[in-house]
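Undergrad: Quick one, fold the following:
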Amino acid sequence: MGIIVQKFGGTSVGSIKNIKNIAKQLKLFYKKKQKLIVVVSAMSGETNRLLILAKKLYNEQQVNNIYNNRELDILISTGEQITMSLLSMALNMLGVKSKSYTGAQLSIFTDSVYTKARIQHIDTSIINKDINNNILVIVAGFQGIDKYGNITTLGRGGSDTTATALASAIKADECQIYTDVSGVYTTDPRLCNKSSLISYITVEEMLELSSLGSKVLQTRSVEFAVKTNIPLRVLSIFDNNPGTLIIKKRSILENIIEKQVISGITYNCKEAKTTVFVTDVVPGACYKFLKKLKEYNIESNIQNKKKIQKKFVITFTISKDYYKTTKMYNILQEYVCNNLGGKLSCDNKIVIISIVGVGINSHKYIAKKILSNLEKTGIILILVSTSEIKLSIIINENYTALAVKVLHTAFNLDINSIKEEI
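TA: Got it, this is the predicted structure:
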């Protein structure tokens, strides 16, 4: 029998009762001689609680500095350690031989970028030894250790990445991510009650959904699945649904794709639209501004660049968090004024809505359909950006729910429409 990696997080480990229920479920696998590696997140709300404690030590001017802090990673890594030890205790009480490990104990090696570390190598010798001795291994997700012996963390949702990385390193048959929802939906069920569960989705589509605002999986966990061809399944601990299977090859989906071009719609309310106006006498203005953003570790996404008379207009979207700190916005504004001879403006009342589907760029009617359906409701498009498998639009954030519902219906993603087609 092969190896399965299972990851539990969110409210599924949010209480002692839930942890006991997970232990009972794992015991059933254990009795069947199934080889298991279990990765856990912190209990619901625990990481935020630890971050609040850290922020109380810093004043408003210094608060962003903690995210480059070695001590912060040591602090927030303890959340997962609490969960792993409690689950291992619960399993041992049920007669299941179990051992828990931190990322450092298991030799999950990362780079040295605090709070956003990337996994570089995993030593599987300990896991292999325990599995061969019929021991169920519990691993603290979200964390590792760098070459200097420092504890590092992988960023929000990092336990998903730990699970897929372990599945890859151990050559598991499947990696199963247990979440608060039954799988991947066509859109956020909280926003649209007609959203439906997706049975299969390609890794490319899932990668886009994750990077564009879907909170089901961390982007890097999907990247691991792409690189290593490990089957990745998203499902819930609270129901018996088979969840969503994320696959690499399109062959399984060919019949579905012919009928359903669009796989899902997601949205991101955490971005701000930034517009830089510069004269064309400044060579490399776009490059220089991007370089300045990189100096401050600000991730940006170029949405549009055009020339109006003798001026270049460069539009980006970057995290709203940078505008909560007035000092950072002033630094960027001063740089554009003094070094590029231009000016900077920001609109942080926008939302990016993305429509995702394999081969979306080859279906020219999609952009027209989006425009016509939104115009009927009085929603004005600010910007449009396309790629091979996604089309993103920027609109005023006040119309988020309305736009998602309108587009969900327009592309026949409502649960009744999908049932009729199937």
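Undergrad: hey, let's count contacts and neighbours off CA atoms from now on
TA: Fine.
Undergrad: What distance do you get for Val356 to Asn338?
TA: 40 Å (C-alpha to C-alpha, to the nearest Å).
Undergrad: Which of these two has more residues huddled nearby?
TA: Neighbours were counted for Val356 and for Asn338 using other C-alpha atoms under 10 Å; Val356 has more, 28 against 10.
Undergrad: For the more buried one, which residues are in contact?
TA: Val356 is in contact with Glu205, Glu208, Leu209, Ile262, Ser263, Gly264, Ile265, Ile389, Lys390, Leu391, counting by C-alpha atoms under 8 Å, 6 or more residues apart in numbering.
Undergrad: which ones among the residues you listed are found in helices?
TA: Within the contacts of Val356, membership in helices is found for Glu205, Glu208, Leu209, as judged by DSSP state H.
Undergrad: what ranges do the strands span in the stretch 251-400 of the chain?
TA: 264-268, 271-279, 300-308, 311-319, 343-347, 350-356, 383-386, 390-396 (DSSP state E, counting those that start in this stretch).
Undergrad: now the ones you listed as JSON lines including distance to Gly79?
TA: Formatted as JSON lines, those follow (distance: least, C-alpha to C-alpha, whole Å):
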{"stretch": "strand 264-268", "distance to Gly79": "27"}
{"stretch": "strand 271-279", "distance to Gly79": "28"}
{"stretch": "strand 300-308", "distance to Gly79": "30"}
{"stretch": "strand 311-319", "distance to Gly79": "26"}
{"stretch": "strand 343-347", "distance to Gly79": "36"}
{"stretch": "strand 350-356", "distance to Gly79": "32"}
{"stretch": "strand 383-386", "distance to Gly79": "39"}
{"stretch": "strand 390-396", "distance to Gly79": "36"}
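Undergrad: to compare against the first, here's another:
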Amino acid sequence: MPLVVQKFGGTSIASAARMREVADHVKHCRSRGDEIVLVISAMGSETDELITLATQISEEPAGREMDMLITAGERKAIALMCMALHDVGVLADSFTGSQAGFVTDTNHRNAKILSVTPKRVTESLEAGRVAVVAGAQGVSTDNNVTFLGRGGSDTTAVALAHGLGADACELYTDVSGVFTTDPRVCPSARKLARLGFDELLEMTAMGCPKPAARSVEVARTYGVPLHVRSAFTWEPGTWVVDTESGMDAREMEKPIVTGIVPDTSQAKVTLVGVRDEPGIAAKVFRTLADAAVNVDMIVQNVGDHDRTDISFTVPAESADEVRAICEGMVDTVGFASANTDAGIARVSLVGAGMASHPGVAATMFETLAAQNINIEMISTSPIRISCVVAEADVDRATVALHTAFGLD
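TA: Below is the predicted model:
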């Protein structure tokens, strides 16, 4: 019997009616011979509501207690899901993250999985039951409840699929798969039938919201086939597979560009008048790293009179914090000022075919120039080119590039 791990996000189980629909789907899957393990997120926007409640009670709630609070949403959801399954004649057992064998590090609010030993989940399957596991949680090495952070249920599902030796991991969400770009920005966007782990990793790193980047990384590391699909239409979605395994052998030639990814979640920080000497950049970025700031694109201009400018992008919500940190380094590191610009966005081309096709960058820059869109920063990888542009221009850039590379 095929063993499939199915993950359902908050919108997929936001109401009692939605839970009953999921239960009916699980019953159908079992009737065709599949063994099913469910990974469940908190219902709807419950996680956000719990966080808001906590901040109303405490300005700086302790990480340990926040994890205890946030993970309550998933515990509630798994119990209700088991009730829905029982009502359609499917026997099921609910498990918290710790009961399912997830051991994490001791970081609260964003714990990392250290190991998965799903003994109780296996026993439930052997008894002919459906195991329903709470997503995004585990128990730390010092025996505290931990939360895996945003998108943690995706990571839970993939890690559990690997631990169980599952045939596939299905990530059910409110979209029908991975698209060539954001359909809300570009109506001519197309759903991709399949793509490789490396491509999806680049897309999620550059701003594609689903699935969570951490889950794709785990899937790629352990070779877990992913199926991203809709919990509302139940139609086939996008398969994400190891492109070196031969699973995509039907594609004799990869398309040059797989997708266009717009991202408005970034801000630009510029350090003006930095001393142009060895070790200065190291001091700046070590200080930011020690403050857990996630720096993305970095550009250093050519030095002039022993001074240079360094620009880099950070998550927009961190911009004020980063500027304060940088201003605190003005005297010790030696630069004139730190400026921030929240009115920027990033647009990225992603595609495995780019590695063997010259002229992709030229076409991208020509397309943006034809739209009179100025490029502020550029970064590349073997299968990605990203440009920082004005936020007001990013939607127009996305549509134009989507057409220019034949993705409409």
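Undergrad: could the contacts of Val356 of the first structure go into a markdown table alongside distance to Met93 of the first structure and neighbour count?
TA: Shown next, in a markdown table, are the contacts of Val356 of the first structure (distance: C-alpha to C-alpha, whole Å; neighbours: other C-alpha atoms under 10 Å):
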| residue | distance to Met93 of the first structure | neighbour count |
| --- | --- | --- |
| Glu205 | 42 | 22 |
| Glu208 | 42 | 21 |
| Leu209 | 40 | 29 |
| Ile262 | 47 | 22 |
| Ser263 | 44 | 26 |
| Gly264 | 43 | 27 |
| Ile265 | 44 | 28 |
| Ile389 | 49 | 19 |
| Lys390 | 49 | 23 |
| Leu391 | 51 | 20 |
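Undergrad: Closest one of those to Gln309 of the first structure?
TA: Leu391 (28.4 Å; C-alpha to C-alpha).
Undergrad: show me what contacts that closest one?
TA: With contact taken as C-alpha under 8 Å, 6+ apart, Leu391 of the first structure is in contact with Ser354, Ile355, Val356, Ile360, Asn361, Ala367, Val384, Ser385.
Undergrad: For these, which ones persist in the second structure?
TA: Counting by both residues aligned by TM-score structural alignment, their matches' C-alpha atoms under 8 Å, the second structure reproduces these contacts from the contacts of Leu391 of the first structure: Ser354, Ile355, Val356, Ala367, Val384, Ser385.
Undergrad: what about the alignment partner in the first structure of Pro187 of the second structure, neighbour count?
TA: The alignment partner of Pro187 of the second structure in the first structure, by TM-score structural alignment, is Asn193. Applying the criterion other C-alpha under 10 Å, we find 12 residues in the vicinity of Asn193 of the first structure.
Undergrad: Show the residue spans covered by the strands in the stretch 51-200 of the first structure.
TA: Under DSSP E, counting those that start in this stretch, the stretch 51-200 of the first structure gives strands at 98-101, 108-110, 119-122, 136-140, 143-145, 151-153, 174-179, 200-202.
Undergrad: For Thr83 of the first structure, find the nearest of the ones you listed.
TA: Across the strands of the stretch 51-200 of the first structure, Thr83 of the first structure has its closest neighbour in strand 136-140 (7.7 Å, C-alpha to C-alpha).
Undergrad: so that closest one matches what in the second structure?
TA: The alignment of strand 136-140 of the first structure onto the second structure (TM-score structural alignment) covers residues 130-134.
Undergrad: how far apart are the matching stretch and its match in the first structure?
TA: Here the mean offset of stretch 130-134 of the second structure against the first structure after fitting is 0.3 Å, by mean C-alpha distance after the TM-score superposition for the first structure.
Undergrad: Residues in contact with that stretch: which ones?
TA: 35-41, 74-75, 77-78, 81-82, 90-97, 100, 121, 124-125, 153.
Undergrad: Narrow those residues to those in helices?
TA: Glu74, Arg75, Ala77, Ile78, Met81, Cys82, Val121, Ser124, Leu125, Ser153.
Undergrad: The second one -> the first structure?
TA: When you say that, I think you mean Arg75 of the second structure. Matched to the first structure by TM-score structural alignment, Arg75 of the second structure sits across from Gln81.
Undergrad: ok, now how distant is the spatially closest residue to that match that is not a sequence neighbour from Ile360 of the first structure?
TA: Excluding its sequence neighbours, the residue lying closest to Gln81 of the first structure (C-alpha to C-alpha, 6 or more residues apart in numbering) is Ala140, at 5.7 Å. Ala140 of the first structure is 38 Å from Ile360 of the first structure, where distance means C-alpha to C-alpha.
Undergrad: okay, the two: which has more neighbours?
TA: Ala140 (31 against 21).
Undergrad: Report the spatially nearest residue to the residue nearest the centre of the first structure, omitting neighbours in sequence.
TA: Centroid-nearest residue in the first structure, with C-alpha atoms, centre = their mean: Gln218, separated by 2.8 Å. Spatial nearest neighbour of Gln218 of the first structure, excluding adjacent residues (C-alpha to C-alpha, 6+ apart): Gly157 at 5.1 Å.
Undergrad: what's the counterpart of that neighbour in the second structure?
TA: In the second structure, the residue matched to Gly157 of the first structure (TM-score structural alignment) is Gly151.
Undergrad: Touching, its match and Ala136? I think so.
TA: Yes: at 7.4 Å, Gly151 of the second structure counts as touching Ala136 under the criterion of C-alpha atoms under 8 Å.
Undergrad: Give me the more crowded residue out of the two.
TA: Neighbour tally, Gly151 of the second structure and Ala136, criterion other C-alpha under 10 Å: the higher count belongs to Ala136, 31 against 19.
Undergrad: Count the residues that sit near Gln25 of the first structure.
TA: 13.
Undergrad: how big's the offset between the host helix or strand of it and the second structure?
TA: Element membership of Gln25 of the first structure [criterion: DSSP states H and E] is helix 16-31. Compared with the second structure after the fit, helix 16-31 of the first structure shows a mean deviation of 1.0 Å (mean C-alpha distance after the TM-score superposition for the first structure).
Undergrad: what do we get in the first structure for Thr238 of the second structure?
TA: Counting by TM-score structural alignment, the partner of Thr238 of the second structure is Thr244.
Undergrad: Identify the residues contacting that match.
TA: Counting by C-alpha under 8 Å, 6+ apart, Thr244 of the first structure has contacts Ser182, Gly183, Val184, Leu197, Ile198, Ser199, Tyr200, Ile201, Arg233, Val234, Leu235.
Undergrad: coming back round to it: over in the second structure, tell me which residue corresponds to the residue nearest to the centre of the first structure.
TA: Match for Gln218 of the first structure (TM-score structural alignment): Ala212.
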